[in-house]
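Visitor: here is my input; please provide its structure:
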Amino acid sequence: MNGRGVRLVQGIVLASVGVVLAGCVGMPDSGGVSAVDKADKPGDRWARTVPVPPKKGDGASQIVAGYLETLRSDDLNYTTTRQYLTAEAREAFEPPTETTVLTSAPDTREADDVPRGDHAPEPKDSGVMKFRLSGHQIATLDAETGAYRPGVQEYESFVEVVKEKSGEWRISRVPGGGLVLSTKEFKRTYQEPVNTYYFTKREPEALVASPVYVRDQQVNPAAATTMAVAALVRGQGGMMAEIARSAFPANTTLAGRGAVVLEDQKLTVRLRLKTPPDRLTCRKMAAQLWYTVQNGFAARLSEVAVRAGGSQLCVLTEDAAGQYATERLTRADEHPRYYYIDDEQRLMRVPAGDGEAAVVSGPFQDGKAKIQSVAVSRDEEQVAAVAAGGGVLYSTGLGSSAVLGKPLLRSQAAPGGDPAVSGLTAPSWDGHGDLWVADRTAAGSVLYWSDGGTAVPRVVEVPGLGGDRIQALRVAAEGARIALVVADADGGRRLMLGGITRSGDRLRVQPLTEIAPQLEDVQAVSWAGDSRLAVVGRVGDGVDQVMFVETDGRLPEDRARELTVTGVSAVAASEDVSMPLVAISEQAGVVRLPVGSDWEKVASGGVAPVYPG
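Guide: Modelled structure (predicted):
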């Protein structure tokens, strides 16, 4: 047995038919609690954990281990879990409403802090035993909404086990924190997040992704799809409540069992509604369903039908769904190429696939205009550039007829400062053609927004920044989220995500939340998908490396994309995940990482790599 409370069943999903292989691993029959990280083996990612009831004669520590393991199993009714409890505890038991995520499996020992050896006997005369569960907590997951909330703190909870008249040990007091998982166990249980999609509150509307976590994606994809749709219909929370809205009317729910059916590329969803929506609203509801299911479960759809009360409310076809696609704003599929500034201060363009770098015609083709960073608009018709030294921002066209023109913005920083920490940051374009940049001065930092990249820049309020300073920024394509690298007074750099809200002419970044608090010394950030960022930073005492971070703060298992060369200072990624990562290495220059390949050298020298945006 793997632990005392579960049996692992390896599942391979083929054409929706599960081919199941059974297997189990032994554990000592006595001694202290063994914390098991079942996700250490690659095959365990698709493993189904079947709960196993307590065995007659199990010691107190084995009862605790078994109870914890059944919570992690795929028995979401918790029938077996209750068998580990006393009658009173069974009566009071409620399914976990949250998941606590620790860096590793919880350390479990007797409450007197005396560790028990693997084969130490249980006290024979004791009728009550207490155990302490502890670990380093990095996040919680809300069971109802599926929302992941980063937050570093020390976790501690207690469990009490009593010997009943039958002579068997049972739990009388369950530990707090709900389902307690290590990061590896979390990965096995939830796999990748599923993006649910909502409409931005700003006009024109665009879909924005909100990741949620559902169980059984591999073993029971139909159940996982239903859970994801239920989370979407329930509505957005947290930051998404500030920046986005749902087309689903309030109090909408799924219409019982079988409410979500995916068959022959057709998704049918039956709802309970108080009032039927109008046709446009219904089509927007269908669009939210379309991209949640198609992007979250790699399900190629041909249509989505929304039904309620026995009637069909609307049908959305593939052509009609295209008008809501996030690619309309990212335009990554239209322009699969990236840019950088070469050693001669020229703006270079490189195809994302095979191909050589070429000089871009326009005001930055000859190196006379000394620049330190650039941002190319998503339609590749405009370019913004910060002059060497960080004192001036230009915004102009791309092409042989474009001229540099007058500065769009001048920094208020004192001349002669270090351009890495003073003056204007690298700019960024959203998918609506608006330009964003921050100015770093001795007094702090100021965020600016320019309508169309040509209007006089206006100050954007960032009330959650306090005395910290913006060092780098990247705005999302839909213009409702902004990723910031923020430095504190001691020079420490961390990653933050803000929601962009609008009230008349007033723009604010609120709320502003630190994500991935386990990351240290963050140097650069770039959008790498609808809800994923690529960053340069390090974890703990590790080395600086390029890694992925979800917008909710989770570091995916594939985060460690460590360069084989040192001195990584910048990274560029595309929202099209098929495009290569691009980075600047101190030793190798401009390098790129195609999907499924190794790092390749692009140029010996260069700075400021960017994809359009």
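
Visitor: rest of the way, CA atoms for contacts and neighbours
Guide: Noted.

Visitor: could you pick out the longest helix of the protein?
Guide: If you go by DSSP state H, the chain has its longest helix at helix 279-297.

Visitor: ok, residues contacting the strand or helix carrying residue 162?
Guide: If you go by DSSP states H and E, residue 162 is part of strand 148-163. Applying Cα atoms under 8 Å, 6 or more residues apart in numbering, the contact partners of strand 148-163 are 60, 64, 102, 111, 127-142, 169-177, 212-213, 515-518, 552-554.

Visitor: ok, then the element right after that strand?
Guide: Next in sequence after strand 148-163, counting helices and strands by DSSP H and E, comes strand 169-173.

Visitor: which secondary structure elements does that next one contact?
Guide: The contact analysis (3 or more Cα pairs under 8 Å, 6 or more residues apart in numbering; DSSP states H and E) places strand 169-173 against helix 60-71, helix 87-92, strand 148-163.

Visitor: alongside the first, I'd like the structure of this one:
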Amino acid sequence: MGAEPARKRRRTARALRDCALGAAGLLLAGCASMPDHGEIRPVEASQGVDSQVRVFGVPPDDNASPQEIVDGFLEAMTSDDPHLQTARKYLTKDAAEKWNPGVAVTVLSSGLLRSSVQGEKDPAAPRFKIAGKMLATVDERSAYQPETGDERYEEFLQLTQEGEGEAKRWRIATPPSGLVLSESDFQRIYRPVNKYYFAGSTLVADPVYVRQRSDPDSRMDPTTQTVASLLQGPSKWLGPVVTSSFPTGTELSEGTKSLSIDGQNTLRVPLSKQVDYSREPLCRRMATQLLYTVKDLTGSRVDRVDLLRSDGTTLCEVAEADAATIANRPPSPVHQYYVDEENRLQRLTLDPNREEQDPPTPAPGPLAQTPAFKVGSAAVAYDEKRAAVVSEDGHGLYVVNLTTAGAMPPALLTVKGGKPNGLTTPSWDAAGDLWVADTDPQNAALWRLPGGAGEAERVEVSGLNGGRITGLKASPDGAQIALLVQKDGRKSLYTGRIERPDGKGDDSAVSVRELRPAAPQLADVTAMSWAPRGRLLVVGRESGGVVQARYLLADGSMVGAGLPGATGLVAVAASEDEKKPVVAESLEDGIVWLPPGAQWRTAVAGGRTPVYPG
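Guide: Now for the predicted structure:
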């Protein structure tokens, strides 16, 4: 039997005992343990652990080898213990005091590979390399940034011995600069949530990640973490186009670790002295940002937010109905629209609460009075008073009135190319501007028509890198635009920031900046639409997979829920109003729709390019 098996049995028993104490005897599989052998080996901490399992690291044994110290530390980084105290026990005293794991998170597509770089030649100074394929990083503002290439993570851990005589212990002197987690551990430990800021007068979602439970560094619960992140300011990506109503330097009152919602569904938020003398309109905008942020995190439990001054008195309060007005979100659509088999624009009124639906009717106005005009695709303004239509041959863009009769107006934009390389389906933004792209490889360009009228202006797009825009959709908040970009025979989805030089007298300089991948998990994207809470509904396929429709977070961070039975879809439309059904084009069934909690139904046999206003 010997000493080595006995030592392993003692360490295993200790691991189970510590886990039982830390998790009240439940879910022992979530506890970390330390492998004994191997020079080059994967370290996949708590692989497959359920998101509700609490994981506690195992402190190092007194006689732990350098390999055990490294493996134990990597696993302890995934624990839920306060201030990551167990992970710090693997570090030297100086390193433990200086280590700041909250500065950033590196997310790997799989576990770390740990290999000994130095040790046999110089046992007094063992050194290990930890490496893996990078999936993403999460910065100090909690914003997620996916890696699009084959970026490798690589860092070196230097070990040294602390103590004297028999009390000497191996410890890590150079820990990673932040947390390093596998994708499975990241999804177990963190959760996505939207912070909200203003772009002009409209509220915009800014996706970030907070810990599922109390943050080890700040000791804040998830709601408090999210509010603290909101006060810190927008993400670097969205920051250039949004503003926060909170005065610079605003924080939660000192010592605030938990924010609770009372029996009247009211959240009371104590703030620092920077807000003490804020005027009522500004305070109400602050409260609106808070209400939407916390509501996104907790569901529908928050009906009102009260902001408190530094002395605890009430600064202002905002109820949900008032916040909806201040947020200036697009109105709930009345109709859905599509192009029928005779190339006419039709509108539907699909009501999930009714068994029988009304038949489609022609869109009113000049289009109904000009049957000779053939519609290729269309977009309807949020107020449903105007429609932008592209001719069936893809050459011309027209804007028609849906409230009055009259002759068909002249084209506002004409291009040289035609089908299949003509104009894309257009899109309206919240500011009333109209967007469309020319897909002709010889003249590819993104165009914007200010106010949906007048001369079209070419928009500079940074980050295309030789790609060609083949589809687009402006976000309901007007701060972003989703672009389908074709390059090397593949269509990928990106989101870009719409930068408007307000107040500089040069409105034509509107540009789209800093494209970021919105669906890096998909090998090819067919269609997309903006969906509630800043998400995207995307039709596409993973490498080697079948075409599916799924909700994605706009920062490209996570694949959300898929739509049931969504094979064969080539176009999709969703509304900012979550009560409205998804509408899609099916190759087999024509225009179909998905009522909330139900199965797909056929709305119209035949037809194409369904859209909601926007």
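
Visitor: and the TM-score between them?
Guide: Put the two chains on top of each other and the TM-score (TM-score structural alignment, normalised by the length of the first structure) is 0.84; 578 aligned residues with a Cα RMSD of 3.5 Å.

Visitor: number of nearby residues for whichever residue in the first structure pairs up with residue 536 of the second structure?
Guide: In the first structure, the residue paired with residue 536 of the second structure is residue 533, using TM-score structural alignment. Residue 533 of the first structure has 23 neighbouring residues, counting by other Cα atoms under 10 Å.

Visitor: same check, this time on residue 503 of the first structure
Guide: 8.

Visitor: could you do residue 76 of the second structure as well?
Guide: Neighbour count for residue 76 of the second structure, taken as other Cα under 10 Å: 30.

Visitor: next: residue 371 of the second structure.
Guide: Per other Cα under 10 Å, the neighbour tally for residue 371 of the second structure reads 12.

Visitor: got a list of what it touches?
Guide: By Cα under 8 Å, 6+ apart, the contact list for residue 371 of the second structure reads residue 344.

Visitor: hmm, 10 Å instead?
Guide: When the contact criterion is Cα atoms under 10 Å, 6 or more residues apart in numbering, the partners of residue 371 of the second structure are 342-344.

Visitor: tell me the spacing between the match of residue 536 of the second structure and residue 80 of the first structure.
Guide: Separation of residue 533 of the first structure from residue 80 of the first structure (Cα to Cα, to the nearest Å): 40 Å.

Visitor: buried set for the strand holding residue 162 of the first structure?
Guide: For strand 148-163 of the first structure, the neighbour count (16 or more other Cα atoms under 10 Å) marks 148-152, 155-163 as buried.

Visitor: quick revisit: how near is the match of residue 536 of the second structure to residue 526 of the first structure?
Guide: On the measure of Cα to Cα, residue 533 of the first structure and residue 526 of the first structure end up 6 Å apart.

Visitor: do the same with residue 162 of the first structure
Guide: Residue 162 of the first structure is 53 Å from residue 526 of the first structure, by Cα to Cα.

Visitor: ok, residue 145 of the first structure next?
Guide: To residue 526 of the first structure, residue 145 of the first structure is 27 Å away according to Cα to Cα.

Visitor: so if I had to pick from the two, which one is more boxed in?
Guide: Between residue 145 of the first structure and residue 526, counting by other Cα under 10 Å, residue 526 is the more crowded of the two (29 against 21).

Visitor: spit out the contact partners of the more buried one.
Guide: By Cα under 10 Å, 6+ apart, the contact list for residue 526 of the first structure reads 428, 472-476, 483-484, 532-536, 548, 570-575, 581, 610-611, 613.
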